[in-house]
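Visitor: Turn this into a model:
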Amino acid sequence: MLNNIPKILSPDLVHVLMDMGHGEEIVIADANFPGAEFNDHVLRADGHGIPEILEAILELMPLDPYNDWQFALMNTLGDDPTPEIWPTYRKIIENAEPEHHTEGHFDRFDFYDQARKARAVLITGETALYGNIILKKGVVL
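Guide: Got it, this is the predicted structure:
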């Protein structure tokens, strides 16, 4: 055990976050995301929603202010409505990174391509549609 590490973060996830370098990405995926299809390094956080995981990760990991986007979402398809969970993500990120929180968007298959390049995919118990989010790691000072 260590002090000041949010208890919701598993040792394996903390190890991945520690191991990531500047500019690397992690996908925090909803329960429906086919993570193993797109990345060999899949972690699980079943039973937890993305907002609580996102908040905990951002306590430890800064986002990359030098990139065009610091977090990215998957575009909706067709007439699907804008996901209700997105404003929650934006608020969490804005609270953690008040100056650097530009949002990127990827179409479904481009999002999958990003997942292939990510350091890891964390599958959560999140059931919100289009709940997936990619974080780009910044420099720890």
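Visitor: rest of the way, CA atoms for contacts and neighbours
Guide: Fine.
Visitor: Isn't Asp68 up against Thr102?
Guide: Yes. Asp68 lies in contact with Thr102 (C-alpha atoms under 8 Å); the separation is 7.1 Å.
Visitor: Neighbour count for these two, which is higher?
Guide: Taking neighbours as other C-alpha atoms under 10 Å, Asp68 and Thr102 compare with Thr102 leading, 18 against 11.
Visitor: Would you do the same for the sequence below? I want to compare the two.
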Amino acid sequence: MLKGIDQRLSAEIVHILMQMGHGDDLVICDVNHPAATIAAQTTYGKLVDMSGCDIPTATAAILSLMPLDTFVDAPVARMQVVGDPYAQVPVFARMQATIDAAEDRPVPMRALERFAFYAEAKRAFAIIRTADSGPYGCFILKKGVIDLPPLSERTA
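Guide: Model (predicted):
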């Protein structure tokens, strides 16, 4: 273990977050999502499981290290309910509260039709599947930047 890193984050997940750059997307999904199939088409190329976590808990752990993009209108996307694009399921509100708390501000979230979500997920850097049973627990997080001082200004 390392200091300050949520124990739910495996070394593989930390490695993925470190490899991602500004604007890269990370999919966090429930167990019903066709994650293994779609993950094969992502940059990382394979599915990563975050067993024992629901989606908001996994997201909170991830966002403890990863900033969301501030250069886009909505750095988080979610899947729409099939047949009722305006419907709300409990995980939507729980995720909104989680991302708002992590960023300490209201964070816009956009909704995508199911197949549009799958298409966007295929272009993601990686997919992390949680143990959440859903339904509609499918989210895409766009990585932002961290403003750090130049290395020459840092003290040991």
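Visitor: Quantify their similarity with the TM-score.
Guide: Once superposed, chain against chain, the TM-score is 0.94 (TM-score structural alignment, normalised by the length of structure 1); 141 aligned residues with a C-alpha RMSD of 1.4 Å.
Visitor: Check the gap between Phe111 of structure 1 and Asn3 of structure 1 for me.
Guide: Look at Phe111 of structure 1 and Asn3 of structure 1: by C-alpha to C-alpha, to the nearest Å, they are 35 Å apart.
Visitor: These two: who's more crowded?
Guide: Neighbours per residue (other C-alpha under 10 Å) separate Phe111 of structure 1 from Asn3, with Phe111 holding more: 19 against 6.
Visitor: Which position in structure 2 pairs with that one?
Guide: Alignment note: Phe111 of structure 1 maps to Phe117 in structure 2; criterion TM-score structural alignment.
Visitor: Secondary structure class of that match, three-state.
Guide: Of the three states, Phe117 of structure 2 takes helix under DSSP: H, G, I helix; E, B strand; the rest coil.
Visitor: quick one, what contacts it?
Guide: Going by C-alpha atoms under 8 Å, 6 or more residues apart in numbering, Phe117 of structure 2 touches 78-79.
Visitor: Is Leu73 of structure 1 in contact with Ile133, as I believe?
Guide: Yes. Using C-alpha under 8 Å, Leu73 of structure 1 is in contact with Ile133, at 5.0 Å.
Visitor: aligned partner of Ala61 of structure 2 in structure 1?
Guide: Using TM-score structural alignment as the criterion, Ala61 of structure 2 maps onto Ala56 of structure 1.
Visitor: which residues does that match contact?
Guide: 6, 8-9.
Visitor: what about the spatially most central residue of structure 2, which helix or strand?
Guide: Geometric centre of structure 2, nearest residue: Leu141, 4.0 Å, by C-alpha atoms, centre = their mean. Using DSSP states H and E, the element containing Leu141 of structure 2 is strand 138-142.
Visitor: In structure 1, which residues correspond to that strand?
Guide: Going by TM-score structural alignment, strand 138-142 of structure 2 sits over residues 132-136 in structure 1.
Visitor: With stretch 70-83 of structure 2 instead?
Guide: Under TM-score structural alignment, the match for stretch 70-83 of structure 2 in structure 1 covers residues 65-78.
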